[in-house]
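In: Quick check, what structure comes out for this input:
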Amino acid sequence: MTSPFEELLPATQRALLHRIAVAQSEGRAPSLVAAVARDRQLVWWGSRTSVAGHAPEDDTQYRIGSITKTFTAVLVLRLRDEGLLDLNDPLEKHLSGTGVGDVTIAQLLGHSAGVAAESPAPWWERTPGTLRPELADVLGEQPRMHPAGRRHHYSNPGYTLLGSLIEEVRGASWEEVLRREILEPLAMSRTSTQPRAPHAGGWAVHPWADVMMPEPTEDLGLMAPAGQLWSTAADLCRFAAFLAEGDERVLSAASVREMRAPSVQAETGEWDSAYGLGLQIVRKDGRTLIGHGGSLPGFVAGLWLSVEDGVAAVVLANATSGPLTAAVAADLVRIVAEAEPRIPEPWRPLPEVDQALLQLTGPWYWGTYAFGLRLVADRGLELQPLRGGGRGSRFVAAEGAEGTWTGLDGYYAGETLRVVRREDGSVSHLDLGSFVFTREPYEPGAAVPGGVDPEGWRGM
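Out: This is a model prediction of the structure:
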């Protein structure tokens, strides 16, 4: 039986159509296609075109530019998860002779390696990749603009280096690895390095007249890992679902969460945006969006996902300086999230409970700060302050270490929570990164921060 929640309400659909119609008209795009996914399912798509009877569909290919970088980042994280490299490794350890080998893989992923934003002239996006047959041709004589690790400086050649790293470690081309390790497992059959019909043509629209001319379609060669891909609205919605939850065939949920976390401090005055590992992160309309924008001559693209709302949107257009597709995609997410808020899953009790863990729940005190400890699924714990703001985190049970948990987020991300027991086996206190939590504030006889005044509590 079809669920009544699989389709959007008519009013929501009209609001989405109106938004993309305005974008195509005001942005003067020859065509535009958009799609929205909710909870891993495509729930809407629409398009606008300047050619009567020839509107694109959700499986029409457009070039997606720098959204390609997110795919490249996933391939690098796969190498890390397989133990073939560490993100803190210098590039030189795996790819020699680049001239920037002291930068780390993590710095390249997060655009903090200080590598130049572009390759030397001529403009790499509008010239064939055969003009840059070697990495030295991509990097030029002065590949470094800033000290590594000091600031965010977006770098297209940096992702060329990551593509070459993938090829060096895998012993296969970036295109082959991409197809085998991401596109095939996620059933993204309409994503490719070269256009496949049906696909849109790229156009340049004159800035002061309603006329246009075709843009050339160049094979980017070594620069391909930074922006080569063609894809569709439907395929990118599948990719967005993966970025929300992970897929063990490609990358675990934990590694995808790592990609979504800011990797370097944003520029001064730009605190509403940051960059993770191959993903852009923005705060807009009170929600956090992750994804990426993209452009190449003839095309602009945007993909945004709100993990909390379970809503993703993709917008693709075929004009060099066309609609602000990333902004439009963010608006589509907002329209759906506000018009049709996510319906929570029904509350259900845990399938089983460990009585020893159950006894750990309830109030705990760090000095006089009160916290509550909850038992959640899969033997996990959640520690949150009971009053006002404070440091809280979720914890996952550590494998092979009974009575130990690892922080997933917040202040205690990566820190160890440990249950400390007395000689008789009873619980003495919780140790969290050297902070001691006791059942009573400054509990007499317990290991507490700063000791206990021998006269105890008193009034004025």
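In: make it CA atoms for all contacts and neighbour counts henceforth
Out: Will do.
In: what are the ranges of the helices in the stretch 251-400 of the chain?
Out: 253-259, 325-339, 355-358 (DSSP state H, counting those that start in this stretch).
In: just checking, what packs against the second one?
Out: Looking back up the chat, that one is helix 325-339. If contacts are counted by 3 or more C-alpha pairs under 8 Å, 6 or more residues apart in numbering; DSSP states H and E, helix 325-339 sits against helix 10-26, strand 31-38, strand 287-296, strand 299-306, strand 311-317.
In: Next, the structure of the following sequence, for comparison with the previous one:
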Amino acid sequence: MTTPQEELLPATRRALSHRIAVAQADGRAPSLVAAVVRGGRTVWHGSRTSVDGHGPDENVQYRIGSITKTFTAVLVLRLRDEGLLDLGDPLEKHLPGTGAGEATIAQLLSHTAGLAAETPGPWWERSPASLRPELSDVLGEQPFLHPVGRLHHYSNPGYTLLGALVEEVRGAPWEEVLRREVLEPLGLHRTSGLPQAPHAGGWAVHPWADVMMPEPAEDLGRMAPAGQLWSTTGDLARFAVFLVEGDDRVLSAESLREMRTPAAPLDAEEQASGDAYGLGLQVLRRSGRILAGHSGSLPGFMAALVIGVGEDVSAVVLTNCTSGPQPLTVAADLVRIVAEAEPRIPEPWRPAPEIQPSVLELAGPWYWGTQGCALRLTAHGMVELGPLAGAGRRSRFRPNDDGTWTGLDGYYTGELLRAVRRPDGSLSHLDLGSFVFTRQPYDQSAPVPGGVDPEGWRGIA
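Out: So this is what the prediction gives:
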């Protein structure tokens, strides 16, 4: 997994080292470790200060907190892809008797189920798991704080329910399923529910003095699917590659793209920041870039994993203090440093394999009313539809076996594009979610909704 750091330019490596050095010093962190991934492999690793007297390398475990939720979401998407459930199913259909069964699986994944952010009772992150032995202890007497599906409200108990759902459907403990279906296939051998040496200890740093106190490392019990895991920069770098490329042994690239797609209604603050939440992944806008990933924190630890799909750069940042550094900001900065200093060199253009004449015929300009659009064929067998000039709706489409195309992103995500032909086989128009695209603006020979004035185009009388 690890390749020589010379793959990045010396100036880039120094800028990365400087960024984590500032984060560790200003954040007063006992230690901070980071990695950068590009082209499917680790190209840089850095650390500041020590764990047990030694600088932490890519094999030292830190607690990753809510990054665990992304792992749990992968398990749920696997169940969906196997046809064992639908994301629109109410939880009650598969896990009855929780008291929160009206929420759908998709709403739980996207934190729109209306559930409370935390469990009732003592601060669960610092309390023994024995205080929450049952789901009823996690949810309390009134699990819902908001109407189901109306608001994005981050909920740790929601992911506890998803972990219980995985256990119910698979008939095995959550961590056992995770290890068998995700960790082992991806080679994440240093990711575990309980710490394994070498690992960092968690610390609280006094806000007004340079002194520290050890934090308890509680087993979260029922709450484990929301934040239990320990991992390393080496393992999370591999996980970042998977989140971009997919692995058919675990989850397809298409399902991971679905996880990275915003799924939750945003409040005003989130709309202003451009941040959103998908299915187990945060979607962030930083420095004009769209990033996906997740942050995590538990007493003594803070963590972040972010992926810049467009730049093919990902970053992991782990630290062992309760507060101080901002790992999500630092990770986003590491992506920015590499993306700006060493922009991605595009693959050489090559002509596509032979294309059927009926598909090639679709390429070129089309009009929705008077708005000009262009349909382009890609070398990867997909099509792209976007404005001829300026801003407007832009989407990619993948081919289906029946000659239609399904939208992958943008306004037309999931919508069906089909070419409609006349009885003589000539191309009439494109139908896209009931929108009619014609070769000429308001083509009289095509079934334009509302019809076309028979007198056609004219100047001022």
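In: on that earlier part again, deepest of the helices of the stretch 251-400 of the first structure, which one?
Out: Mean neighbour count (mean count of other C-alpha atoms under 10 Å) peaks for helix 325-339 among these, with a mean of 22.
In: any idea how far Ala312 of the first structure is from the equivalent of Ile337 of the second structure over in the first structure?
Out: Under the alignment by TM-score structural alignment, Ile337 of the second structure pairs with Ile335 in the first structure. According to C-alpha to C-alpha, to the nearest Å, Ile335 of the first structure and Ala312 of the first structure sit 11 Å apart.
In: and if you look at Ala73 of the first structure?
Out: 20 Å.
In: Compare those two (neighbour count), which wins?
Out: For Ala73 of the first structure and Ala312, the more surrounded residue by other C-alpha atoms under 10 Å is Ala312, and the numbers stand at 36 against 23.
In: Name the nearest residue to Gly372 of the second structure, sequence neighbours excluded.
Out: Take Gly372 of the second structure and drop its neighbours on the chain: the residue closest to it by C-alpha to C-alpha, 6 or more residues apart in numbering is Leu388, 5.5 Å away.
In: Kindly provide the distance from the one you found to Trp405 of the second structure.
Out: Leu388 of the second structure is 20 Å from Trp405 of the second structure, by C-alpha to C-alpha.
In: Pull the contacting residues for Ala326 of the first structure.
Out: Counting by C-alpha atoms under 8 Å, 6 or more residues apart in numbering, Ala326 of the first structure touches 292-293, 301-304, 315.
In: With Phe242 of the second structure instead?
Out: Counted by C-alpha under 8 Å, 6+ apart, Phe242 of the second structure has contacts Leu186.
In: That one and Leu188 of the second structure, how far apart?
Out: 11 Å.
In: Also Val148 of the second structure?
Out: 36 Å.
In: swap in Glu102 of the second structure?
Out: Where Leu188 of the second structure is concerned, Glu102 of the second structure sits at a distance of 35 Å (C-alpha to C-alpha).
In: Give me the more crowded residue out of those two.
Out: The neighbour comparison of Glu102 of the second structure against Leu188 (other C-alpha under 10 Å) goes to Leu188, with 19 against 15.
In: quick one: that one and Asp235 touch, right?
Out: Yes. With contacts counted by C-alpha atoms under 8 Å, Leu188 of the second structure reaches Asp235, the gap being 5.2 Å.
In: Ser395 of the second structure touches Gly414, doesn't it?
Out: No. Under the criterion of C-alpha under 8 Å, Ser395 of the second structure is not in contact with Gly414, lying 10.2 Å apart.
In: can you list residues touching both of those two?
Out: 407-408.
In: more neighbours, these two?
Out: Ser395 (18 against 14).
In: Can you find the partner of the more buried one in the first structure?
Out: In the first structure, Ser395 of the second structure lands on Ser393 (TM-score structural alignment).
In: Distance check, that match against Pro449 of the first structure.
Out: On the measure of C-alpha to C-alpha, Ser393 of the first structure and Pro449 of the first structure end up 20 Å apart.
In: and if you look at Ala266 of the first structure?
Out: On the measure of C-alpha to C-alpha, Ala266 of the first structure and Pro449 of the first structure end up 35 Å apart.
In: what does Val376 of the first structure give?
Out: Counting by C-alpha to C-alpha, the gap from Val376 of the first structure to Pro449 of the first structure is 28 Å.
In: Likewise for His146 of the first structure?
Out: His146 of the first structure is 43 Å from Pro449 of the first structure, by C-alpha to C-alpha.
In: Also Thr68 of the first structure?
Out: For Thr68 of the first structure, the distance to Pro449 of the first structure - C-alpha to C-alpha - is 50 Å.
In: what's the answer for Ala187 of the first structure, then?
Out: Ala187 of the first structure is 54 Å from Pro449 of the first structure, by C-alpha to C-alpha.
In: For the most centrally placed residue in the first structure, which residues are in contact?
Out: Taking C-alpha atoms, centre = their mean, the centroid of the first structure lies closest to Arg260, which sits 3.6 Å from it. Residues near Arg260 of the first structure by C-alpha under 8 Å, 6+ apart: 276-277, 279-281, 290.
In: Verify the contact between Asp247 of the first structure and Ala253 for me.
Out: Yes. Asp247 of the first structure sits in contact with Ala253 when judged by C-alpha under 8 Å, with a separation of 6.7 Å.
In: need the contact list for Ile64 of the second structure.
Out: 227-231, 296-298, 301-304, 318.
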